[in-house]
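In: Just a sequence and a predicted model for now, questions to come.
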Amino acid sequence: MDALMGNAPVQHVLQTTVERLGNVQGFRRHSYVYTPGQPAHALYFVQSGQVSLQLLSNEGRVLTLKVVEPGQFFGHSALEGSGAYDTYAQALLPVRVVAVQSTTLREAVATTPGLASALIDMLGQHRLAVSRRIDEVAFKSVPARLASVLLEMSGDQPESNQPRQRVPRRTHQQLAEMINAYRETVTKVINQFRDAHLLDIDRSGITLLNLSRLRELSQS
């Protein structure tokens, strides 16, 4: 499945290589970069816009694994040898990406110092992030899942002493899809978080006001 958080050294090596070897592509809002079953031929780097990586259940419910922001990668199936993508990658906004063929990346490993290590690190982080998301959906309550995804979106580091963090704005429906819950339930929990002074919302985004309490909730 296709998502990445990534650290700075990994990000730099991969971004430099992809932008040097890849091709720029554009996608309209709500269009699909790829769908499950399509040949996994390229890794993508987002230059602008947002891409939602989604799973669809047999009952038709959507689970959003990640919303990929500018500066992040998706399309990891191209590196895993599975042959096909296993998620929907949908443009939430007009998107500009750089796509690099998986065969091109493999050839570049021989001539680009640090690329092989960067790809291995990226895939490891990706697998961990996907596993964590699925475990949360299976075993955690809605408040715990919402707290966890908000912290993840903020880039929160447990050792950080920052009292608050800013999170990009998401609709209640998008948040619901990210934690496999109903929109009405997410709205109720957001209102509870706001009443408890855990977060505040305005037109431009969400401000997390009590990171330590949100961390506690995310583990409950």
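Out: Perfect, I can see it now.
In: hey, let's count contacts and neighbours off CA atoms from now on
Out: OK.
In: middle-most residue in the chain, spatially?
Out: Nearest residue to the geometric centre of the chain (Cα atoms, centre = their mean): Lys66, 2.9 Å.
In: pretty sure that one is in a strand, no?
Out: Yes: using DSSP: H, G, I helix; E, B strand; the rest coil, the assignment for Lys66 is a strand.
In: helices or strands up against the longest helix anywhere in the chain?
Out: Scanning the chain for the helix with the most residues, using DSSP state H, yields helix 115-139. If you count contacts as 3 or more Cα pairs under 8 Å, 6 or more residues apart in numbering; DSSP states H and E, helix 115-139 packs onto helix 8-21, helix 102-109.
In: and the shortest one, which residues are buried?
Out: The neighbour-count criterion (16 or more other Cα atoms under 10 Å) identifies 102, 105, 109 as the buried residues of helix 102-109.
In: For the residue nearest to Gln25 when sequence neighbours are not counted, what is the enclosing helix or strand?
Out: Of all residues not flanking Gln25 in the chain, Val97 sits nearest, at 5.3 Å (Cα to Cα, 6 or more residues apart in numbering). Per DSSP states H and E: Val97 is located in strand 95-101.
In: packing partners for that strand?
Out: Looks like strand 95-101 contacts helix 8-21, strand 23-27, strand 42-48 (3+ Cα pairs under 8 Å, 6+ apart).
In: what's the spacing between that strand and its chain's center?
Out: 16 Å (Cα atoms, centre = their mean, to the nearest Å).
In: Now do it against strand 42-48: the angle between them, please.
Out: Strand 95-101 and strand 42-48 are oriented at 150 degrees to each other (axes from the mean of the first three to the mean of the last three Cα atoms, to 10 degrees).
In: another one to put next to it:
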Amino acid sequence: MAYLSAMKIFQDLSQEELKELERSISMVSCPAGRVFYVPGETGEVLFLLKKGRVQLYRLSPDGRKLTVKILEPMTFFGEMGILGQGMHDTFAEAMDDCLICVMSRRDVQHLLLSKPTVAMRICEEMAARLMERERQLEEVVFKGVLPRLAGLLLRLAGETDQVSGYSHQELGEMLGVYRETVTHALDQLKAMGLVEIHRKRIKLLHRDKLADIAKQ
């Protein structure tokens, strides 16, 4: 039950309410590469991510991935399939081996009607994701690859000085560019003395200078 209380959307629930919620949830293990849903598919469940990472993405006409969001543990996905339009608008794929908790449409609807604070938290997260998409679109239109990559590295690193667990291909999918383009841009940042590049790990050497590039 501790994992439920760690999820922001359930943080206002009491211990008794969390116990009741847990009884309506089933947990499954999913291997990396598992596709949970595709665009246009009707949603019947809400997914709660307990362990692993999940990539939400769209496909271009030529089959390239454009990452909408990388989900970390203790969040949810699949809400568009059971709320609003009733259909999913992205692909959702496990990047790692994942532990997923599943709630049925009926149980979710009952929860939202009986616990308005949960509905509010879900709306807050949906609004934040919409703002993130708008930022992505703005950057694609107005910024070059190097500033976008610098900004992405800073966001992925958070308060740390390194980005771990992402291949050049995955970074490219997050920026909507080819892997080779990311590799070239990383080499530029390395030549400027701003990053060190290792296998699936990038060390940020000068956050302030990367921030300046991200603003260009």
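Out: Arrived safely, thanks for sending. Source: prediction; values computed, not measured.
In: sorry, back to before: any idea what the residue nearest to the centre of structure 1 aligns with in structure 2?
Out: Matched to structure 2 by TM-score structural alignment, Lys66 of structure 1 sits across from Lys69.
In: ok, now how distant is its match from Arg58 of structure 2?
Out: According to Cα to Cα, to the nearest Å, Lys69 of structure 2 stands 10 Å off from Arg58 of structure 2.
In: swap in Leu137 of structure 2?
Out: The gap separating Leu137 of structure 2 from Arg58 of structure 2 is 13 Å, by Cα to Cα.
In: Of the two, give the one with the bigger neighbour count.
Out: It is Arg58, of Leu137 of structure 2 and Arg58, that has more neighbours when counted by other Cα atoms under 10 Å, with 20 against 12.
In: residues touching the more buried one, list them.
Out: By Cα atoms under 8 Å, 6 or more residues apart in numbering, the residues touching Arg58 of structure 2 are 65-68, 90-91.
In: let's see it at 7 Å
Out: Contacts for Arg58 of structure 2 (Cα atoms under 7 Å, 6 or more residues apart in numbering) come out as 65-67, 90-91.
In: Go through the residues you listed and flag which are in strands.
Out: Assignment to strands by DSSP state E places the following of those there: 65-67, 91.
In: Throw those into a markdown table and include distance to Lys200 of structure 2 and neighbour count, thanks.
Out: Formatted as a markdown table, these follow (distance: Cα to Cα, whole Å; neighbours: other Cα atoms under 10 Å):
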| residue | distance to Lys200 of structure 2 | neighbour count |
| --- | --- | --- |
| Lys65 | 19 | 22 |
| Leu66 | 19 | 21 |
| Thr67 | 18 | 23 |
| Phe91 | 24 | 22 |
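In: coming back round to it: could I get the helices and strands packed on helix 115-139 of structure 1 as TSV with distance to Leu151 of structure 1?
Out: Formatted as TSV, those follow (distance: least, Cα to Cα, whole Å):
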stretch	distance to Leu151 of structure 1
helix 8-21	19
helix 102-109	32
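In: With respect to Leu93 of structure 1, which of those lies nearest?
Out: Of all those, helix 8-21 sits nearest to Leu93 of structure 1, with 21.1 Å by Cα to Cα.
In: Who are the packing partners of the closest one?
Out: If contacts are counted by 3 or more Cα pairs under 7 Å, 6 or more residues apart in numbering; DSSP states H and E, helix 8-21 of structure 1 sits against strand 95-101, helix 115-139.
In: Return the most buried member of those.
Out: Highest mean neighbour count of these: strand 95-101, a mean of 22 (counted as mean count of other Cα atoms under 10 Å).
In: Kindly name the residues of structure 2 that line up with that one.
Out: Using TM-score structural alignment, strand 95-101 of structure 1 pairs with 98-104 in structure 2.
In: ok, Arg96 of structure 1 touching Ser48?
Out: Yes: at 5.1 Å, Arg96 of structure 1 and Ser48 qualify as touching, with contact defined as Cα atoms under 7 Å.
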